[in-house]
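**Q** fold the following.
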Amino acid sequence: MAGGLAALLDDVAALVKLTAASTDDVAAAAGRASAKAAGVVVDDAAVVPQYVRGIEPKREFPIVWKIAKGSLLNKLIILVIILILDWLLPASLTPLLMLGGLYLSFEGAEKVLEMFGLGHHAEEDDKPAVVQGEEAEKKVVSGAVRTDFILSAEIMVISMNSIAADAGFGLKAITLVVVAVLITLLVYGAVALLVKADDFGLRLMEKDSAGAQKFGRGLVDAMPKVMKVISVVGTFAMLWVGGHILLAGFDTLGWHWPYGLVHSIEHWFEHFVSGWFGSVVLWLVETICSMIFGFIFGTVIALVVMNLPKKKKAAH
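**A** Got it, this is the predicted structure:
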C-alpha cells in the first residue's frame, strides 16, 4: 500500500507539470469522453426542463442555476469516488458502469412502453412543478439534483472508461474535471435557453414589427414540439448508450457472443458498403443493435418493476 500511495503522491506532485505539457492530451481525452457520454447528456437535457414547468418566469433562471450547481457538485463527488476506485479496485468500474447501463436501458424501455400505453405512468408526473414559497422551491431543486445524480454518475463513469488505461492519475483527474464543467455548462446552458425560449417569443409578439411578431409566434408554437423531439431523442439515446454499455461490459467480463453477434451483422453489411457511406451504415447498424439489446434488457426490468405495486396490493 505504501508503494501505491507513493506512486499516487508522485502523480499528484507532477500535476502542474502535466497540465502545462499535456494540454492537447487533456483536450483530446475530454473530447472523447464527452462524445462517449453524449447519449446521457441528451437525456439529461431532456429531463431537467420538466422541473421548471409551471414556475413563475422570473424564478426559472435562479432555479436552473441552483440545479446546475448541484449537478456540478454531483459530478465532482462522483469524480473523486471513481478515481479512488480506479486506483484501489479498477475491476469494479466495468460492473459499476453496467449497472448504470442497465438503469439507462430500463428508463428508455419504460418510456417506450409508455408511448404505447403499456407503461405505468404516475399521474403526479404530469403535474407542473408550481412553486409556492421557498420550501417548495427547495423541494423542486433537491428532486432535480437527485435525478441528476444518476445521470451524472453515468456521464463520469463513461468518461473515465474512455480515458486510456495507462494514463496517469493527473491526466485522468484533469480530464474528468474538464468533462464535468463542460458538460454541466452545455446541459444547463441549453436548458436555460429552452425554458426561456417561449418567454422570448412572447416578447417578440409584443413588438411593432410584423416580422418579429410572426417569428415570436412561430417560436412559441414550436417549443412544445421541440421539447417532445428532445424527449424522444433522449429516450432512444438512453437505449443506445445503455445497450452499448451492456454489450461491451459482457464482452469484457467474458460473455462474448452478444457483442460477437453485433460484429457478425456488421461484417455482413461490409460486403455491400464501402467508404464514408459504409462507415455511416456500420455505425447505424451498431447503434440499432445496441438499442435493440438495451430495449430487451430494459423491458424485462421495466415489466418486473411495473408489476411490483400490483403484487403488493394483492398481498394486502
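
**Q** make it CA atoms for all contacts and neighbour counts henceforth
**A** OK.

**Q** mind listing what's buried along stretch 210-219?
**A** Of all the residues in stretch 210-219, those buried under the rule 16 or more other Cα atoms under 10 Å are 212-213, 215-217, 219.

**Q** so after the longest helix seen in the chain, what's the next helix or strand?
**A** The helix of greatest length in the chain, counted in residues with DSSP state H as the criterion, is given as helix 210-252. Scanning the chain past helix 210-252 towards its C-terminal end, the next helix or strand to appear is helix 257-270 (assignment: DSSP states H and E).

**Q** can you list contacts of that following helix?
**A** Counting contacts by Cα atoms under 8 Å, 6 or more residues apart in numbering, the residues outside helix 257-270 that touch it are 247-248, 250-251, 278, 281-282, 285-286, 289.

**Q** swap the cut-off to 6 Å and go again
**A** Outside helix 257-270, the residues within contact range by Cα atoms under 6 Å, 6 or more residues apart in numbering are 247, 282.

**Q** then stretch 189-198?
**A** Outside stretch 189-198, the residues within contact range by Cα under 6 Å, 6+ apart are V220.

**Q** for that stretch, buried residues please.
**A** Neighbour-count burial for stretch 189-198, counted by 16+ other Cα under 10 Å, picks out 191-192, 194-198.

**Q** pull the most distant pair out of the residues you listed.
**A** In terms of Cα to Cα, the buried residues of stretch 189-198 reach their longest pairwise distance at V191 and D198, which sit 12.4 Å apart.

**Q** can you give me the buried ones in stretch 55-75?
**A** For stretch 55-75, burial by neighbour count (16+ other Cα under 10 Å) applies to 55, 60-61, 63-64, 67-68, 70-75.

**Q** roughly how far out does that stretch sit from the chain middle?
**A** 17 Å (Cα atoms, centre = their mean, to the nearest Å).

**Q** what's in contact with it?
**A** Judged by Cα under 6 Å, 6+ apart, the contacts made with stretch 55-75 from elsewhere in the structure are 130-131, 141, 145, 149, 152, 180.

**Q** can I get the residues you listed in TSV with distance to L96 and neighbour count?
**A** Listed next are the contacts of stretch 55-75 as TSV, based on distance: Cα to Cα, whole Å; neighbours: other Cα atoms under 10 Å:
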residue	distance to L96	neighbour count
V130	36	15
V131	36	18
V141	27	20
V145	20	23
F149	14	19
S152	13	29
A180	19	26
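
**Q** second input sequence below; structure requested for side-by-side comparison:
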Amino acid sequence: MASGFFAVLDDIAVLLDDVAMMSKVAAKKTAGILGDDLAVNAEKASGFASTRELPVLWAITKGSLLNKLIILPIAFLLSAFFPVAIKVILILGGIYLAFEGTEKIYEWIFPHPKHEDLSKVENENDILVLENSRVKAAIVTDFILSVEIVIIAMSTVVAKPISTQIIVVSTIAILATVGVYGIVALIVRMDEAGFYLIKHSKKEKSFKQKLGNILVQALPIVIKALAIIGTIALLLVSGGIFLHNIDWFHHFLPTLPNLLREFIVGILVGFASVILFKLFLKVRSLFKSK
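**A** Predicted structure coming up:
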C-alpha cells in the first residue's frame, strides 16, 4: 500500500517537472506574440478619459478570456484526433503574423487616414459607441493572436500525453491573459500616476515632480516603442514558424544567425502576402466597378 502511494507521488512529481519544463519552452516561443498583443491592447485602451481606461481594458480582458475558453477545447480536440491540423493552423497563422507585421511597416512608409473620426465624438453616447468599437476590434485581434499563442504552445507539447498538453497550454493561455492585460493596465495608468506625483510634490523640481513628469511624458513613447517592438516580434515569430515547419526554409541562408534568418523570412513572406492582398483588392474593385 505504502509503495503504491509513493509510486503515485513519484508519477505526480515527474508530471509536474515535465509540465514546468514544457511550460518554459512554450512561454519562450509565445513571447513574441505577447509583445504584439501588449502593444495592440495598450493602444486600444489608451486615449480615453482616465475614468474609462480601466473599464475599457476590463471589457477587453473578459473578451480575451472568452476567446481562450472557445479556442482551448478545439485545440485539444484537434491535437487528440487530427494532430496534422495543428501544423497547418500554425503555418497559416504564421502567414497572418507576417502579413500583419509587414502591413504595419507599409503603413508607416505609406500612411493612410485612420478609420476613426474623432471629430464626430460630441456626447456620451458617441464616446460609448467609440469604446464599443475599440473593444470589439481589440477582442477580434486578441482572438487571432490567442489562436496563435495556443497553437504555438500546443506545438511544443504535441507529442506529449493529453494531460500534459492540457496543463501546459492552459497555463500559458491564462498567464498570457493575466500578464498582458496586467501590464497594459500599468501602462495606461502611467500618466495618472505621474499627475498624482506632480500634484502631491511639496517642492518645485523635487524628485516626485521629476518622476511624475517622466511618467506623463513617457506614456506615448512607451506605446510607440511597444508598437515597433511588437512589429519586429511578429516578423521574428512568423519567420521562426516557417523555418521550423517548412522543409524548404531549413536551408535558406544557412550562414546567417537564426534571429536574422527568422526576420528576413518573416518579412519576405509578409511582403509577398501584402502584395497578393493588395492585388486581390484591386481585382475585386475592378469587378465591382463593371
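
**Q** any idea what the TM-score is?
**A** The TM-score (TM-score structural alignment, normalised by the length of the second structure) is 0.86; 275 aligned residues with a Cα RMSD of 2.6 Å.

**Q** helices and strands around the longest helix of the first structure, which ones?
**A** For helix 210-252 of the first structure, the contact count by 3 or more Cα pairs under 6 Å, 6 or more residues apart in numbering; DSSP states H and E identifies helix 38-47, helix 93-115, helix 169-205, helix 275-315 as packing neighbours.

**Q** onto which residues of the second structure does the third one map?
**A** Yep, that's helix 169-205 of the first structure we're talking about. When the second structure is aligned by TM-score structural alignment, the counterpart of helix 169-205 of the first structure is residues 162-198.

**Q** distance of H115 of the second structure from L130 of the second structure?
**A** As for H115 of the second structure, its distance to L130 of the second structure is 11 Å (criterion: Cα to Cα, to the nearest Å).

**Q** comparing these two, which shows the higher neighbour count?
**A** Relative neighbour count places L130 above the other of H115 of the second structure and L130, with 17 against 6, counting by other Cα atoms under 10 Å.

**Q** which parts of the strand or helix carrying that one are buried?
**A** Taking DSSP H and E as the definition, one finds L130 of the second structure inside helix 124-157. Under the neighbour-count criterion of 16+ other Cα under 10 Å, helix 124-157 of the second structure has 127, 130-131, 134-135, 138-140, 142-143, 145-157 buried.

**Q** distance between it and the chain's centre?
**A** Distance of helix 124-157 of the second structure from the chain centroid (Cα atoms, centre = their mean) equals 9 Å.

**Q** and for stretch 2-15 of the second structure?
**A** Stretch 2-15 of the second structure has its average C-alpha position 38 Å from the chain's average C-alpha position, going by Cα atoms, centre = their mean.

**Q** now stretch 21-33 of the first structure
**A** Going by Cα atoms, centre = their mean, where stretch 21-33 of the first structure is centred and where its chain is centred differ by 20 Å.

**Q** ok, residues contacting it?
**A** With contacts defined as Cα under 6 Å, 6+ apart, stretch 21-33 of the first structure is touched by 159, 162, 175, 179.

**Q** the third one and V47 of the first structure, how far apart?
**A** Taken as Cα to Cα, the spacing of T175 of the first structure relative to V47 of the first structure amounts to 25 Å.

**Q** more crowded one of the two?
**A** More neighbours surround T175 than the other of T175 of the first structure and V47, with 25 against 19 (other Cα under 10 Å).

**Q** leaving out sequence neighbours, find the closest residue to V177 of the first structure.
**A** Nearest residue to V177 of the first structure, sequence neighbours excluded (Cα to Cα, 6 or more residues apart in numbering): L76, at 7.2 Å.

**Q** the one you found matches what in the second structure?
**A** Under TM-score structural alignment, L76 of the first structure pairs with L69 in the second structure.

**Q** what's the neighbour count on that match?
**A** Neighbour count for L69 of the second structure, taken as other Cα under 10 Å: 13.

**Q** check which helix or strand it maps to.
**A** Remark: L69 of the second structure resides in helix 50-81, with elements defined by DSSP H and E.

**Q** that helix vs the first structure - mean distance after superposition?
**A** Superposing on the first structure places helix 50-81 of the second structure at an average distance of 1.3 Å from its equivalents, by mean Cα distance after the TM-score superposition for the first structure.

**Q** next one: that helix to chain centre, how far?
**A** Between the mean C-alpha position of helix 50-81 of the second structure and that of its chain there is a distance of 12 Å (Cα atoms, centre = their mean).

**Q** ok, stretch 111-122 of the first structure next?
**A** Stretch 111-122 of the first structure sits 21 Å away from the centroid of its parent chain (Cα atoms, centre = their mean).

**Q** cool, stretch 215-232 of the first structure as well?
**A** Centroid separation for stretch 215-232 of the first structure versus its chain: 22 Å, with Cα atoms, centre = their mean.

**Q** just tell me the aligned range of that stretch in the second structure.
**A** So stretch 215-232 of the first structure sits over residues 211-228 in the second structure, by TM-score structural alignment.

**Q** average gap between the matching stretch and the first structure?
**A** Between stretch 211-228 of the second structure and its aligned partner residues in the first structure, the average distance after superposition works out to 1.1 Å, using mean Cα distance after the TM-score superposition for the first structure.
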